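Q: show me the folded form of this:
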Amino acid sequence: ESTMAPQETVSEQANTGKAPRRKIRLSVNGKYYYVGSDIPPWTTLVDFIREQVQLSGTKYLCREGGCGSCTLVATIPDLESEGGSKTISVKACQSLVYNCAGWSIETIENLGNRRIGYHSLQKALTGFYGTQCGYCSPGMVMTMYGELKSSGALTSEQVENALDGNLCRCTGYRPILDAFKSLAVDAPEHLKNKLTDIEDAYKVKCPNSGELCKGSCSKKETNGYNHSDNGCSSFGNEPSDDLEVKADDVTWYRPATLNGVYKILKQLDSKYKTRIVVGNTGQG
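A: Predicted structure coming up:
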């Protein structure tokens, strides 16, 4: 079987006649990873993150792009802006790792934890009791983080629309929506009063005085929305040469030009099954 994936994000250029590269490079939380024939071309991004990078915060459940538990945030080339980039939320169970060449990926581990402090989105979700079993929580937070990074601010409508692809089987959604809406620029007063300031999202109010806790547990601060941008440090460094990787009985092609696509299609024997991969939504 032969799998061929044209890279639409690379500008058209003349065929240099150079041999195709055998590896891709991507970054996860600011660290480079090189992927070659040791990783099968059908490996999904969520499996790569969990098994190779060994970060288990990203979950998976449906493997069909329907539940949102595997959501990551990635900075990728912007087709509408030459040399530009954009930040999006990605369903990692559908994204094949070889389609992620040059991507800068952020996982839930990059936002915050007990040692370094939590991101404001994480604090809000906790403060509104928006998590029970916790399996959907990383995907919920990363979906909102991607929306926040791409737009710069949140509205209540954005919160509802962005979470349309995330499922929760425990909380009934109300506390999750309330948590993220409390950080919106148009947040209702009753939600804003629950969290006086975005930086205080994780602090507890005294039921008697209404004041925020000032104990040592409240002194670990993070930088709110700008908590972590180092995941984008490697964007744009991926070479635009043709790529050809062979693993087991599958060959993955990523031509850099449209002419390269036609050339590969012509040279492939008709006995091989060929599939063009872009978003890989046919997998779901």
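
Q: make it CA atoms for all contacts and neighbour counts henceforth
A: Noted.

Q: so M144: helix, strand or coil?
A: helix (DSSP: H, G, I helix; E, B strand; the rest coil).

Q: look up how far N193 lies from G165.
A: 28 Å (CA to CA, to the nearest Å).

Q: which one's more surrounded, those two?
A: G165 (17 against 11; other CA atoms under 10 Å).

Q: separation between the more buried one and T75?
A: Counting by CA to CA - G165 and T75 are separated by 20 Å.

Q: repeat for C67
A: 22 Å.

Q: comparing these two, which residue is more hemmed in?
A: Neighbours were tallied for C67 and for T75 using other CA under 10 Å; the higher tally belongs to T75 (25 against 19).

Q: what helices or strands is the helix or strand encompassing the more buried one leaning on?
A: Using DSSP states H and E, T75 maps to strand 71-77. Contacts defined by 3 or more CA pairs under 8 Å, 6 or more residues apart in numbering; DSSP states H and E place strand 71-77 against strand 85-91, strand 104-106, helix 137-151.

Q: one more to put side by side:
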Amino acid sequence: MDRITFKVNGIYYSVGSEVNTDVTLLDYLRRRLRLPGTKYMCLEAGCGACIVTAVRGPDTPPTAVNSCMVLVTSCQGWDITTVEGTGGRLAGYSKVQTTLAEHNGTQCGYCTPGWVMSMHSLFCSRKKLTMLEIEQSFGSNVCRCTGYRPILDAFKQFAIDAPDSKRITDIEDLHICQETKNGCNKTDCEDYDWCVVLKEEVDKSSCIYIKLEDGRDWFRVYALKEALKIISCKDNNSYILVGGNTAKGAYPIFDYPEVLIDITGISELKGFVLDQNLVLGAGSTLTETLDIFKLLSSEKDYFRYLEKLYDHIQMVAHNAVRNVCI
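A: Coordinates of the predicted model:
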């Protein structure tokens, strides 16, 4: 057997020695089969413009696949559906396509086939989807035109918990509780994983203001926007952000500015996030940073280098300073 066989939109195709090593499924669909609905774009599986639906085996569900990442010679036994296979002008458009159009979910249209195929794959693989699950699936596709809201409006129509009205609530106003799945009552809550209610709406903490004896203004803030608001309002006065304040030991302050803003209570400035790199919160203390370095260097091989930084920071100051120094 010197050929591999697969189906595209219900038709069998086979490839063998006539294709080069680097021919991807995307190349084959566009150049050999003349199915241009599947788009070229980033060629890095980042934008989703090239997504197709593939059933990769007899007992596997339909899944979304970035065709730019799959070599056509890897498609043995696959059953592939492109956007042309879901519907079109002559055969009639699918429900996914018409719903997206009705909600004005496309502008330039370049990303639209990828969105359609991503959602088509999701709906084929899972019959009962919630609005939350649909929104969480959006990481596979990028759109620079619509701002995502009309796309959300369109695809959430297929959710089992979608409201009866045709218009889904704007994402900025979509107050759904992660725990109860019902409307958020905006009480104090620790779960901000998905909730679209702004944290400051339910946070009981508020800015503390003290007029000090020497006439200076002291602010203790709990949100970054509070600090920025104070700075913008006090732009004619000098100010200082008070963090660990340990630099005062090395560089004595003989004349404090008129405004002092304590930022140690801002949780947004603490912790870390991972994208391709490690991004540390600017408000994390050296002790907290050491804990982060230790955790990541032990759990992830590509952060093993943090062991060296961990050893270095342990030689900086001492525990009492590192516990407050940022």
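
Q: residue boundaries of the helices in the stretch 101-250 of structure 1?
A: Read by DSSP state H, counting those that start in this stretch, the stretch 101-250 of structure 1 holds these helices, from start to end of the chain: 120-127, 137-151, 156-162, 174-181, 189-192.

Q: helices or strands up against the shortest one?
A: To tie it back to what came earlier, the one meant is helix 189-192 of structure 1. helix 174-181.

Q: same check on the first one?
A: Judged by 3+ CA pairs under 8 Å, 6+ apart, the packing partners of helix 120-127 of structure 1 are helix 137-151, helix 174-181.

Q: what does the second one give?
A: Contacts defined by 3+ CA pairs under 8 Å, 6+ apart place helix 137-151 of structure 1 against strand 71-77, strand 85-91, helix 120-127, helix 156-162.

Q: residues in structure 2 aligned with the second one?
A: Mapped onto structure 2 using TM-score structural alignment, strand 85-91 of structure 1 spans residues 60-66.

Q: how near is the aligned partner of L191 of structure 1 in structure 2 to G105 of structure 2?
A: Using TM-score structural alignment, the equivalent of L191 of structure 1 in structure 2 is K166. Taking CA to CA as the measure, K166 of structure 2 falls 14 Å from G105 of structure 2.

Q: ok, these two, which is more surrounded?
A: With neighbours defined as other CA under 10 Å, K166 of structure 2 and G105 compare such that G105 has more, 24 against 11.

Q: list the contacts of the more buried one.
A: 146, 148-151, 154 (CA atoms under 8 Å, 6 or more residues apart in numbering).

Q: dump those into TSV; add neighbour count and distance to T24 of structure 2 as well.
A: Shown next, in TSV, are the contacts of G105 of structure 2 (neighbours: other CA atoms under 10 Å; distance: CA to CA, whole Å):
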residue	neighbour count	distance to T24 of structure 2
T146	14	29
Y148	16	29
R149	16	32
P150	21	32
I151	22	29
A154	23	31
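
Q: closest to T73 of structure 2 among these?
A: Set against T73 of structure 2, the nearest of the contacts of G105 of structure 2 by CA to CA is I151 (33.8 Å).

Q: so the closest one sits against E102, correct?
A: No: using CA atoms under 8 Å, I151 of structure 2 is not in contact with E102; the gap is 10.2 Å.

Q: from N66 of structure 2, how far out is the equivalent of E64 of structure 1 over in structure 2?
A: By TM-score structural alignment, E64 of structure 1 lines up with E44 in structure 2. Distance, E44 of structure 2 to N66 of structure 2, by CA to CA: 9 Å.

Q: ok, the residue lying closest to C111 of structure 2 once chain neighbours are set aside - contacts?
A: Nearest non-adjacent residue to C111 of structure 2, counting by CA to CA, 6 or more residues apart in numbering: A49, 5.1 Å away. Counting by CA under 8 Å, 6+ apart, A49 of structure 2 makes contact with 38-41, 110-115, 141-142.

Q: mind doing that once more with 7 Å?
A: 38-41, 111, 113-114 (CA atoms under 7 Å, 6 or more residues apart in numbering).

Q: same question, Y33 of structure 1
A: So Y33 of structure 1 contacts 25-27 (CA under 7 Å, 6+ apart).

Q: take the residues you listed and keep only those in helices.
A: Judged by DSSP state H, the contacts of Y33 of structure 1 include no members of helices.

Q: now structure 2: which of those residues match?
A: Using both residues aligned by TM-score structural alignment, their matches' CA atoms under 7 Å, structure 2 keeps these contacts from those: 25-27.

Q: give me the aligned partner of Q122 of structure 1 over in structure 2.
A: Aligning on TM-score structural alignment places Q122 of structure 1 opposite Q97 in structure 2.

Q: typo on my end, it should be T44 of structure 1
A: Match for T44 of structure 1 (TM-score structural alignment): T24.

Q: ok, its match touching S74?
A: No: using CA atoms under 7 Å, T24 of structure 2 is not in contact with S74, being 9.0 Å away.

Q: any chance of the helices and strands packed on helix 137-151 of structure 1 in JSON lines, plus distance to Q54 of structure 1?
A: As requested, these are exported to JSON lines (distance: least, CA to CA, whole Å):
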{"stretch": "strand 71-77", "distance to Q54 of structure 1": "15"}
{"stretch": "strand 85-91", "distance to Q54 of structure 1": "18"}
{"stretch": "helix 120-127", "distance to Q54 of structure 1": "21"}
{"stretch": "helix 156-162", "distance to Q54 of structure 1": "27"}
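
Q: lovely, talk soon.
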